[in-house]
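>>> sharing a model that was predicted from the sequence below.
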Amino acid sequence: MSKLELIATSAFGIESIVARELKNLGYDEAKVENGKVTFSADELGICRTNLWLRSSERVLLKMGEFSATTFEELFQQTKALPWENWLPIDAEFPVEGKSIKSKLFSVSDCQAIVKKAIVERLKEVYGISWFQETGARYKVEVALLKDVATLTIDTSGPGLHKRGYRRLAGQAPLKETLAAAMIQLSYWKADRALIDPFCGTGTIPIEAAMIAQNRAPGLKREFISEKWSNIPEKTWQQAREEAHDLYHPDLDLHIYGSDIDPSALQLARAHAEDAGLTDKIFFQKLPVSEVRSRFQYGHLITNPPYGERLGELEDVKKLYQDLGHIFKALPTWSLHVITSLKKPEDLIGRPWDKSRKLYNGRIECHYFQFFGPKPLRKPRPDPLTTIETQSEENADS
């Protein structure tokens, strides 16, 4: 198999989580930059990362990177790349683009020049002058940042947040990739309880259950590169078989979601059913002020209303005060809240322990974490006492 350079893209603020996920998959030599993590892998790595990455937006195959301040430089250096290694004679290869702080600021012109350069390269390789583009899709992107052009091919297709379980969306849905990052940042473990008291359509509880079961988030969907001739079907089959072997669907979980919106809860239950998690998550219509738990240790992980509309802020502040009251009543629990609200700790009633800037869509937020005590470790038995006890039991028998 080939050694490839790949890019896992992500929302700003969670690049380190994507790098951690890649390390867990065995790709530990990763370069972390704003909005992306670059790493090396082979064709099997394309399959594995698309199936397993929870917090990444998509996986891109990096074709080349170079400085380009003129259209001629962009054309010639794009043409010099080995596109024939990936694009077959019948490939469909649309070109998309973006430009930030670069002299080549016209995105449409950059797209047209990259398309022309690839066509000219393939003309020379395949000896034809016209490409019908009736085959598999290879979406090319030219991204210009500070006069550096990065050329990639998308291996994912629809974004990796599309797990296959959320066909319906409620108001202001939390993206699955961000929910997964929030859970991983909390260091919640499957043997503890988890409550989302503003669960909406159920994204946080569902993502938590999938993490607990070690279920690959892409297991129920397809990817654009599955149709590529460069990646044999048996390679995808191997990656999916690995994922099935590592999946533990029979774990007992204590995951709960509550909300006051019955229509959102109806969607949450439908999404849990589509995800095969109906018996793993309990949803309840309940105001945040009435949330309780019988479990000694657990995590509250949630995305409360932000109060972005005029007149809502006072109501939202009351919700945060209620959240603070229930958190106080759960002294051994931890609380993790993503919000655009300034200084939520004043309403919750205690200082936060950790804060990280994240983006929920285009809204700048902070993820505030209030840590509870760690569970007490059970004392390890004294080996001598254990031996003596066993000897006494044997003597009695």
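Perfect, thanks for sending it.
>>> please make it C-alpha for all contacts and neighbour counts, starting now.
Noted.
>>> count of residues packed around the residue nearest to Glu176 when sequence neighbours are not counted?
Of all residues not flanking Glu176 in the chain, His161 sits nearest, at 5.2 Å (CA to CA, 6 or more residues apart in numbering). If you count neighbours by other CA atoms under 10 Å, His161 ends up with 21.
>>> in addition, the following structure is provided for comparison:
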Amino acid sequence: MKKYDLIATSAMGLEAIVAKEVRDLGYDCNVENGRISFKGDGTAIARSNLWLRTADRIKIKVGEFRATSFDELFEKTKALPWEDFLPENAEFPVSGKSVKSKLFSVSDCQAIVKKAIVARLQNHYKRTTWFEENGPKYKIEVALLKDVATITIDTSGAGLHKRGYRADQGEAPLKETLAAALVLLTNWTADRPFIDPFCGSGTIPIEAALIGQNIAPGFNREFISEDWPIIPTSVWEQARNEAEDLANYDQPLIITGSDIDHRMVKIAEENAFEAGLGDLITFKQMRVQDLTVKQDYGVIVGNPPYGERLGDKPAVEQMYREMGKAFVPLDTWSIYMLTSHPEFESLYGKPATKKRKLFNGFIRTDYYQYWGKRPPRPQE
């Protein structure tokens, strides 16, 4: 099967996690800002779409070249082997972006790339007329950065964060890809208890359950490249069968999500049910200050309110103080909190063991990590 240059796109700060996931699938990769590059065939496209929990999309890189004039953009785009990807009836909209480049008019760049692809395909398919574009869809992007054009085809369709289980959501839902990253950045394993005391619509507990049972996050959705002739249907069937075989549905889990808002608890329950995990996760209405635990050596992951709106700030700061006091007895538990509040540690009452810069959408946040005592080694 033909090998392609593939790119897994990533939110800022998550590149290393996406790269680890790509390597875990068995592909060597290079890491740059916002993208992880690797080589792979149709099977790699199917597997990476199904399995990558923290990537935004999987794209095929068709070409990368320097372009400082429209003529240059046209000729170099036309020189690419578009017939290797697009059938005669392909529907191929072109989107674009331009940063710090001489060719700054995005609409002109899109039109020129489209025209160049048509010219190449007309020559290949011996056509003098325009194409009908009534076949499978190929979303092409021309991205210019410092006069270097990268032309890609998106293999995912809807972003990979769209797992297909979100029946409803709250005001500021956490992206599923970031929620998965928050879980993967902890020391949690499926045999330990897991709590999200600010569960909102349930995204973090649901992602933890998918990780705990090794369920491929893309298992219940479709991808745009499933309709492409260059990837046989059998390749997708094989990749889905592999995902089914690797899922550990018998793994018992102790996962709890709680929220102060009873409406969010109901939404979280519906979303977990949609994900097929309704019986595995317990949701309840509760204030974080009232959290008590019976087990040891668990993990708490939370995305609490940040107090971004001025009126909310005093209440949020008070809640951080009360949370810090409530968590004092949990010395065997590891606690991870994501917030943009710069004074979190002093309000919580304890410096973090480690913190990591992450972006929640466009909000710069820190992921505060408090590591608990290590569990005793099992007796021989």
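Here it is on my side, so go on. Note that the coordinates shown come from a computational prediction; the quantities given were computed from them, not determined experimentally.
>>> just the TM-score for the two chains, thanks.
Comparison of the two superposed chains (TM-score structural alignment, normalised by the length of the second structure) gives a TM-score of 0.98, and 379 aligned residues with a CA RMSD of 0.8 Å.
>>> sorry, back to before: quick one: contacts for the residue nearest to Glu176 of the first structure?
By CA atoms under 8 Å, 6 or more residues apart in numbering, the contact list for His161 of the first structure reads Arg54, Ser55, Ser56, Glu57, Lys175, Glu176, Thr177.
>>> for those residues, which one is nearest Asp250 of the first structure?
Arg54 (20.8 Å; CA to CA).
>>> so what corresponds to Pro197 of the second structure in the first structure?
Under the alignment (TM-score structural alignment), Pro197 of the second structure pairs with Pro197 of the first structure.
>>> over to the nearest residue to that match once chain neighbours are set aside. Which of the three states is it?
Spatially, and ignoring its direct neighbours in sequence, Pro197 of the first structure is nearest to Ser258 (4.8 Å; CA to CA, 6+ apart). Secondary structure assignment for Ser258 of the first structure (DSSP: H, G, I helix; E, B strand; the rest coil): strand.
>>> which one in the second structure is aligned with Ser258 of the first structure?
Counting by TM-score structural alignment, Ser258 of the first structure corresponds to Ser258 in the second structure.
>>> touching, that match and Ser201? I think so.
No. Here Ser258 of the second structure does not reach Ser201: they are 9.9 Å apart, not a contact under CA atoms under 8 Å.
>>> overlap of the contact sets of these two?
Common contact partners of Ser258 of the second structure and Ser201 (CA under 8 Å, 6+ apart): Val265.
>>> quick one: which of the two has more around it?
When Ser258 of the second structure is set against Ser201 and neighbours are counted by other CA under 10 Å, the residue ahead is Ser201, at 30 against 26.
>>> list the contacts for the more buried one?
Asp168, Gln169, Gly170, Pro173, Met264, Val265, Ile267, Ala268, Asn271.
>>> redo that, cut-off 6 Å
Shown in contact with Ser201 of the second structure (CA atoms under 6 Å, 6 or more residues apart in numbering): Gln169, Met264, Ile267, Ala268.
>>> over to Ala181 of the first structure?
For Ala181 of the first structure, the contacting residues are Ser55, by CA under 6 Å, 6+ apart.
>>> and Ile7 of the first structure, that's in a strand?
Yes. Checked against three-state DSSP, Ile7 of the first structure lies within a strand.
>>> and the closest residue to it other than its chain neighbours, which of the three is it?
The shortest distance from Ile7 of the first structure to any non-neighbouring residue, by CA to CA, 6+ apart, is to Thr38 (4.4 Å). Under three-state DSSP, Thr38 of the first structure falls in the strand class.
>>> how close does Thr38 of the first structure get to Gly64 of the first structure?
12 Å (CA to CA, to the nearest Å).
>>> of the two, who's got more company?
More crowded of Thr38 of the first structure and Gly64, by other CA under 10 Å: Thr38, with 19 against 16.
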